[in-house]
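Q: got a predicted structure here, sequence first:
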Amino acid sequence: MDDHTPAAPVRLRPARRIGTANPRLFGSFVEHLGRGVYGGLYAPGDPSATPEGFRGDVLELVRELGVTVVRYPGGNFVSGYDWRDGVGPRDARPRRLDLAWKTVEPNTFGTDEFVAWCRHAGVEPMLALNLGLGDARSALGLLEYANHPGGTTLSDARVANGSPEPHDVRLWCLGNEADGPWQLGHSSAAAYAERAAVTAAAMRRFDPALELVVVGSSHERMPTFGTWEREVLTRTIDLVDHLSCHIYFYDEGDRARFLRSSDMLDRFLDDVAATIAHVRAATRSERDVSISLDEWNVWNYTSYDEIEPRRVFEEAPRILEEQYTLADAVVVGTLLQSILRHADVVAIAAMAQLVNVIGPIRAEPGRPAWRQTTFHPFAAVARSAGHTVLDTAADATGGADATCVVTVSPGGDHALVHLANRSTTTAADIALDLRELAPRSVEHAELLWAPDPAATNTVDDPDAVVPRPLDTRLDDGTLALRLPPVSWATVRVRCATGGR
């Protein structure tokens, strides 16, 4: 960075213990949309392909990214999907029209392939059920197929299809974005709540220990936001474990405003948590329902709006293949900070999506898969899985806009400091008081920054924006460093065991 960039002092100190970062906060989402599955997860002809046809280089990057749970198969796609189309011999599977994204679905990748892919990637599967055009009977069929050991027509079909052991899927989404008029099977809150309650009650007769996610708002700008959650949860609170919510952030030309997107996410999660608390009090329920933020990301959908009116039905077209910038990566980092700050109420979060479609990983035929700019803050924050989360209080002057979350390992032997400078013009000279943690040394420090906030990574230049070493100083328990404008940093500090 330019040493002459104007800088402002920012003093930070741990302010409160929030809770433990559930490893499921570092989830992702794969939908049958564009090249997310075909050409992303599944590419039998690729040089890196496994015997199952999975892209090996994508699998390696998914492991490096630190993803813990993946939601599948949608998304809008699931509301018109019949899971039975995606099982059995591939040459006998039907080709269908997908009305959600106006594509042709070959069904060569389905439930069994997804669960097998999850085992390869080391992630937990999270299956979404079709409660759009589907019903409780179809949902129960998939549950029996996936989780029953054998001895019934559906479970024996799974065995015959090459999966002798039950898939044992624990996380189930009761539909997707039922509040949205764009959704196949869109309905009122009352109608959806009844459908979800009937399905949830039946699923619990199969296995009371399943974790069920009921649909909340698809965006905070929905006119029904808040009232939808209240009505749906009032009917289902004693049947479900998590309330879903979705939110996306857009750069609409005001970069300074875009960089403050995490402020909106803070308010959104606070509002959803308040609604859950209200319903729990009003119904006198003792059930501890948490938030499943199972779609979130930054997304510039201008190109999609231009293409969609001319779209024709085709297989695996290029849809929503966002090219992410440094500014996008800084926003993703701050959104992850917001999720950590709500670790007491958010149990699941899934960045949407994983590969090619608004994802941190990109893959082209015959070329090595590569990391988008947004890959790097996610991979850094995912290392905080299982940590105790400490919020920080800031004293800033001179135009600095620094944000910081500190997490402490279960044994207290190290802390991770995740920092961002959201200012477009002013560097931040950070002084972080870590004396409570008994810091001993800085083990690693990295900075994600480029002179141009619009810098991106491409297939030909995949390392244009990558983390680089960051100069730090640790004196008398205070960590000092400088963050240039529009930047992200992570510092690992070794602490005395049990320092907090």
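A: The structure has been received and is ready for your questions.

Q: CA atoms for contacts and neighbours, from now on please.
A: Noted.

Q: which stretches of the chain form helices?
A: Under the criterion DSSP state H, helices of the chain are mapped to 56-65, 111-121, 136-147, 153-160, 189-206, 227-236, 255-258, 261-283, 302-307, 326-341, 375-382.

Q: just those: most buried one?
A: Most buried of those by mean neighbour count (mean count of other CA atoms under 10 Å) is helix 326-341; its value is a mean of 27.

Q: quick revisit: got the helices of the chain as JSON lines, with distance to residue 90 columns?
A: Supplementary listing: the helices of the chain in JSON lines, determined by distance: least, CA to CA, whole Å:
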{"stretch": "helix 56-65", "distance to residue 90": "21"}
{"stretch": "helix 111-121", "distance to residue 90": "11"}
{"stretch": "helix 136-147", "distance to residue 90": "17"}
{"stretch": "helix 153-160", "distance to residue 90": "13"}
{"stretch": "helix 189-206", "distance to residue 90": "29"}
{"stretch": "helix 227-236", "distance to residue 90": "38"}
{"stretch": "helix 255-258", "distance to residue 90": "45"}
{"stretch": "helix 261-283", "distance to residue 90": "42"}
{"stretch": "helix 302-307", "distance to residue 90": "31"}
{"stretch": "helix 326-341", "distance to residue 90": "38"}
{"stretch": "helix 375-382", "distance to residue 90": "33"}
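
Q: among the ones you listed, which is nearest residue 18?
A: Taking CA to CA, helix 326-341 is the member of the helices of the chain nearest to residue 18, at 6.7 Å.

Q: returning to what we had before: to residue 77, which of the helices of the chain lies closest?
A: helix 111-121 (13.9 Å).

Q: hold the first one in mind and look at this next one:
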Amino acid sequence: MKAKMTLHREFSIGETDKRIYGSFIEHLGRAVYTGIYEPGHPEADEKGFRKDVIKLVKDLDVPLVRYPGGNFVSGYNWEDGIGPVDKRPMRLDLAWGTKESNKVGINEFAQWAKKANTDVMMAVNLGTRDAEAARNIVEYCNFPKGSYWSDLRRSHGVQDPHNYKLWCLGNEMDGPWQICHRTADEYGRVAAEAAKVMKWTDPSIELVACGSSNARMPTFGSWEAEMLDHVYDLVDYVSLHIYFGNHESDTPNFLGRSLEMDNFIKTVAGICDLVKARKHSKKIVNLSFDEWNVWYHSNNADKQVEKWIEAPPILEDIYNMEDALVAGCMLITLLKNADRVKVACLAQLVNVIAPIMTVPGGNSWRQSIYYPFMDASLFGRGTVLRCPVTADKYDSKEYTDIPYIETVAVHNEGNNEIAIFAVNRNLKENLELEAGISGFGDCKVIEHRSLFNNDLKAANSAKEEKVKPVIQNGAKIEGLVGSKKLSVLLPPASWNVIRLKADVKA
């Protein structure tokens, strides 16, 4: 099977915002406790944070982590997580049916983020709380000194402000599972008032308004249009969330789900532009895809978990090879929409539907989805190229015209490298990719790395890594300078990164 693509330096979609490689830590399951934080662990530092986990996070080069939720945030009193740890209350978290000790709060998480070389995307509670609580947390986090909340922070030992610049106005407020969920009109009014006082407190912050919880919500589309009528002039991004599963064990259909993600992005961007036109505005509201992943493996096990215990093992999906392929297709989809998607968060980061897993008291390890995310984060920064592709397609139960190859390229002008990311969706055949390259001078292959396994259900564990990258040989570039042709063979059902060195003379 063959596919052809064109790489031209001038065929640009847009620049990647590094924040599309963000992730997410919620006070949910073992994400925090025995995930990033486990005092007494052999790898724990002086603050109780696991150094082995921090290393794995740093290896991903995650620029941003959304915190503290998620569904959790809609019942969260942020004040519970500040001040002396021994005086913090144990609360019932109604979102997940667990207990929350509040041993880790705003300031502790800020310490962890600094150690992990990442920034924090804060979420405010617009479920059980209001604009006043939202304003206060911005003052606590961002105001230097000389006010009640900033001086309270300083009394807690944090002299300098955290200066968090990106804030979510609630979470999934359209969902009936959400604590105090609202109609679009109700949410729009509350979000608008919160946005006003938050930006009055710190005009430098950016705000994310809640879009639909997923593209299959009955109010999808009308929700975005109605709530944006209230907040368009006050916010900078609209959120999108999506999770995919393979409940029916239909792998060809599963691998086509990223087409749904692409349509979701384009539809929400279109609605934003519709509201812009209605308001005769020059402002562009972009997108924050702040929850995305595969999530379904743990659904049945989670029903058996006892309620009202602290940090139970819930949402602990163990990802296999085909999940890594879907995650790779989703990453490529985000890159293809880099002109509008400026923030994205793989949900989540540790233990909870995560690329990183830990054993309490034991080791940490990488899931299959860790590798596509790492590849994209490390090599997918720069100018995303619009790459016309000719390839065979197939139909599945839910989708039509699914290309056997999902691919995109990113040109990093800083180091004159081109990274081609490609998923071969064909489960049985190699795919020969031929790419015509123009405008990049004399190109050379740096490496071709693949992730594949003949068993699509193969998964990693704390004891064994069955799914990991391998270096491929055979990728070659031929032709005259200025008109090169890359030939590379993609294994069946594989994630691939082909890195090229370009000799560009500006």
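A: Arrived safely, thanks for sending. Predicted model only: the values in this text are computed from it and were never measured.

Q: work out the TM-score between the chains.
A: Once superposed, the chains reach a TM-score of 0.95 (TM-score structural alignment, normalised by the length of structure 1), with 490 aligned residues with a CA RMSD of 1.5 Å.

Q: of the helices of structure 1, which is nearest residue 401 of structure 1?
A: Judged by CA to CA, the one of the helices of structure 1 that comes nearest to residue 401 of structure 1 is helix 255-258, at 10.3 Å.

Q: which one, of the helices of structure 1, ends up nearest to residue 368 of structure 1?
A: Comparing the helices of structure 1 by CA to CA, helix 56-65 comes nearest, at 6.8 Å.

Q: what range in structure 2 does that closest one sit on?
A: Counting by TM-score structural alignment, helix 56-65 of structure 1 pairs with residues 51-60 of structure 2.

Q: show residues contacting that stretch.
A: Contacts to stretch 51-60 of structure 2, defined as CA atoms under 8 Å, 6 or more residues apart in numbering, come from residues 35-36, 43-45, 115-117, 356, 358, 363-364, 373-374, 377-378.

Q: and which of those residues is nearest to residue 133 of structure 2?
A: residue 36 (26.9 Å).

Q: the closest one -> structure 1?
A: Aligned by TM-score structural alignment, residue 36 of structure 2 pairs with residue 41 of structure 1.

Q: how many other residues sit next to its match?
A: Residue 41 of structure 1 has 26 neighbours, counted by other CA atoms under 10 Å.

Q: same question, residue 249 of structure 2
A: For residue 249 of structure 2, the tally of surrounding residues (other CA under 10 Å) stands at 9.

Q: now do residue 393 of structure 1
A: 16.

Q: any idea what it aligns with in structure 2?
A: By TM-score structural alignment, residue 393 of structure 1 lines up with residue 388.

Q: distance of the counterpart of residue 253 of structure 2 in structure 1 relative to residue 297 of structure 1?
A: Aligned by TM-score structural alignment, residue 253 of structure 2 pairs with residue 257 of structure 1. To residue 297 of structure 1, residue 257 of structure 1 is 16 Å away according to CA to CA, to the nearest Å.

Q: also residue 460 of structure 1?
A: Per CA to CA, residue 460 of structure 1 is found 25 Å from residue 297 of structure 1.

Q: neighbour count: these two, which is higher?
A: residue 297 (22 against 10).

Q: is it true that that one touches residue 330?
A: No: judged on CA atoms under 8 Å, residue 297 of structure 1 makes no contact with residue 330 at a distance of 11.8 Å.

Q: grab the nearest non-local neighbour of whatever residue of structure 2 lines up with residue 9 of structure 1.
A: Mapped onto structure 2 by TM-score structural alignment, residue 9 of structure 1 lines up with residue 2. In this structure, residue 2 of structure 2 finds its nearest non-sequential neighbour in residue 432, 4.6 Å apart by CA to CA, 6 or more residues apart in numbering.

Q: residue 20 of structure 1 against residue 386, yeah?
A: Yes: taking contacts as CA under 8 Å, residue 20 of structure 1 lies within contact range of residue 386: 6.0 Å.

Q: comparing these two, which residue is more hemmed in?
A: Using other CA under 10 Å as the criterion, residue 20 of structure 1 and residue 386 rank with residue 20 on top: 22 against 18.

Q: any idea what that one aligns with in structure 2?
A: With TM-score structural alignment defining the correspondence, residue 20 of structure 1 maps onto residue 15 in structure 2.
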